[in-house]
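Peer 1: Provided below are the primary sequence and the corresponding predicted coordinates.
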Amino acid sequence: MAEKTTQYYVPESSPWPLLSSVGLFLIAIGGGNFIQQSTGVGGNEGSMGGIVLTIGVLWIIACLFGWWRDTIKESIGGLHSDQLDRSYRQGMLWFIFSEVMFFGAFFGAMFYARWLIVPWLGGEGIGAMTHELLWPDFQAMWPVTTTPDGRTTQAMGAWGLPMINTAILITSSITLSIAHHALLAGDRSKTLIFQGATIILALIFTGVQGYEYVHAYRDLGLTLDAGIYGSLFFLMTGFHGIHVIIGSIFLIVTFFRVVKRHHLDGNNFAWEAAAWYWHFVDVVWLFLFITVYWL
């Protein structure tokens, strides 16, 4: 490990931001078409949404690999000064804040639908005429388990798979906190053991959520096109699942950096950033469990 510079390091021009933007564009286009193709909406039955989405995901993974490789080389080369470390920390905090706003919009949409739109369609207040003209058989209740076309679905209960996943994520936060304290104490073996346990729990969470989706589609009739409840359920839990996968990748990368002894000189920002992100993901899940599954 090279000695840390006292100069503020300004990296050279990088192609990764532009290339990553291309990957995100492919994910947005492919994901939108894939959802429409899956639900039969918009007449995109013959579209290549799934292929474009896959290409976009693989593109982003390649960009992350190249971008993180360059940043790791700068770090172990001693180019990251204390000032740059503070800049990284501020940037990560602002990024997490933007993620809070991102999920805040989803929670706002759910509360708006649940407390304003559903009662209105049920005939409360100024919605009486709308109720009589458009949906006279609609009953104002949450979750909405009857779609506009008359199809009946079942809500996902809180005390089965969701409760198991909640316990898994809470445990993962505990194991990661233990790993963090071990890292600060210079105990590399303990750090690897408990960070490895966190990664295993993260992968189990993803597997359980995948099984939950299969159960929702196969047994409950709860799909993406199952009305406002189905749409919000998959939107909120699905985006959280994506964040779990991203956090898992983050933890895996920092795990192997600990294996290579990159974080034993006090330069722990990358590891701590992964831990911040993971704890954020855990907190979001607690809100999801309470508002989407329980209440």
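Peer 2: Thanks, I have the structure now. Numbers count the residues shown, from 1 in each chain.

Peer 1: Only C-alpha atoms from now on, for both contacts and neighbour counts.
Peer 2: OK.

Peer 1: mind listing the helices for this structure?
Peer 2: Taking DSSP state H, the helices of the chain run over residues 16-39, 49-76, 82-112, 118-121, 128-134, 161-184, 188-215, 227-259, 269-288.

Peer 1: elements contacting the shortest one?
Peer 2: Under the contact criterion of 3 or more CA pairs under 8 Å, 6 or more residues apart in numbering; DSSP states H and E, helix 118-121 touches helix 128-134.

Peer 1: so what's F280 up against?
Peer 2: I96 (CA atoms under 8 Å, 6 or more residues apart in numbering).

Peer 1: structure B:
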Amino acid sequence: MSSQNAAAPYYFVPGPSKWPLLAGMSLLTTMIGASAWVNDLSWGPVVNFVGLAAIISVLYFWFGDAIKESEAGQYGQRVDHSYRWSMAWFIFSEVMFFGAFFGALFYARSISMPWLGDLDHKFIWPDFAAHWGNTGPAGTVQEFKTMGPFPIPTINTALLLTSGLTLTISHHALRAGHRAQTAFWLFATIALGAIFMGFQAFEYHHAYTELNLKLTSGIYGSTFFMLTGFHGFHVTMGAIMLSVVLYRVLRGHFTPDHHFAFEGAAWYWHFVDVVWLGLYVVVYWL
């Protein structure tokens, strides 16, 4: 949101839109393709990528409409409040999303594993070792090595913490009316996020080719890749959001007092930083 218009309606209500319906259909297509893909059906990847392309297209046009409405002065203070509450609840839903995966990791590591390794179960699985990163009670998982915190996870931690700092500097520059500095530090934030993703891709390649650590490597592999993979997805989405904000900064869309699109993307990015700190400690160190 770039400006407040005194002549804006009490509360702007857009007309009927096709985007919610198209978004739902695109999401359904994506999930059908993903479900088929993980079940080794040949048409799964194609349907999945078609759905993803459709989602991207819908978001592009849908958010484009919102930007046009904002720049036309349709949004007053009440719409600004609605956006803030909506973004806050969206981030809360993301907290619950990651909380479920952290909960699964806690249950597997702190409850199920000691339970399977107690004296009663020694009669069933005498060779089972109750340590995190084992091959399962029946030994059906191929041997693999666990992922430590050095060097890539630690480097990535430094990258994300630095990106939070550069984003904060960019925000302060925008509030001070220094558009060139805002763009520079925002670009630096996006670049740090891209470097983070590059290191994570290298880490995954290392895990698969050298550690034999895969998504199918028992509960350790599934929790490792689900937590770090979904976090990487959120970093990617955050970088895309910040890239759109950067484009709008260069177009002169924001003012020092009214720039919620920047703030909303910044909230999301800082949330991603906090989640990574939890991952870094729980997944790589403990």
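Peer 2: Good, I have the coordinates. If you're wondering where the values come from, they're calculated on a predicted model, not measured in any experiment.

Peer 1: TM-score for this pair?
Peer 2: Once superposed, the chains reach a TM-score of 0.94 (TM-score structural alignment, normalised by the length of structure 2), with 282 aligned residues with a CA RMSD of 1.6 Å.

Peer 1: Nearest to A2 of structure 1 among the helices of structure 1 would be which one?
Peer 2: helix 49-76 (6.2 Å; CA to CA).

Peer 1: Just want the angle from the closest one to helix 16-39.
Peer 2: 150 degrees (axes from the mean of the first three to the mean of the last three CA atoms, to 10 degrees).

Peer 1: how much does helix 49-76 of structure 1 stray from structure 2?
Peer 2: The superposed helix 49-76 of structure 1 is, by mean CA distance after the TM-score superposition for structure 1, a mean 0.8 Å from where its aligned residues fall in structure 2.

Peer 1: Name the nearest residue to the residue positioned nearest the centre of structure 2, sequence neighbours excluded.
Peer 2: Structure 2 has H234 as the residue nearest its centroid, 1.2 Å off, counting by CA atoms, centre = their mean. Residue nearest to H234 of structure 2 in three dimensions, not counting chain neighbours: V272, with 6.8 Å by CA to CA, 6 or more residues apart in numbering.

Peer 1: Under the alignment, what does that neighbour map to in structure 1?
Peer 2: Using TM-score structural alignment as the criterion, V272 of structure 2 maps onto V281 of structure 1.

Peer 1: What is the burial count for that match?
Peer 2: 22 (other CA atoms under 10 Å).

Peer 1: Can you tell me what Q7 of structure 1 aligns to in structure 2?
Peer 2: Per TM-score structural alignment, Q7 of structure 1 is aligned with Y10.

Peer 1: One more: G196 of structure 1?
Peer 2: Match for G196 of structure 1 (TM-score structural alignment): F187.

Peer 1: Its match - how many residues pack around it?
Peer 2: 20.

Peer 1: Just to check, it is in contact with V245?
Peer 2: No - counting by CA atoms under 8 Å, F187 of structure 2 stays clear of V245, with 10.0 Å between them.

Peer 1: For the aligned partner of G218 of structure 2 in structure 1, give its distance to T153 of structure 1.
Peer 2: By TM-score structural alignment, G218 of structure 2 lines up with G227 in structure 1. To T153 of structure 1, G227 of structure 1 is 9 Å away according to CA to CA, to the nearest Å.

Peer 1: From Q4 of structure 2, how far out is E69 of structure 2?
Peer 2: When E69 of structure 2 is compared with Q4 of structure 2 (using CA to CA), they lie 12 Å apart.

Peer 1: Give me the more crowded residue out of the two.
Peer 2: Remark: of E69 of structure 2 and Q4, Q4 carries more neighbours, 19 against 15, as counted by other CA under 10 Å.

Peer 1: and the gap between that one and V283 of structure 2?
Peer 2: 45 Å.

Peer 1: cool, M96 of structure 2 as well?
Peer 2: For M96 of structure 2 relative to V283 of structure 2 (CA to CA), the value is 18 Å.

Peer 1: Name the residue in the two with the higher neighbour count.
Peer 2: V283 (21 against 12).
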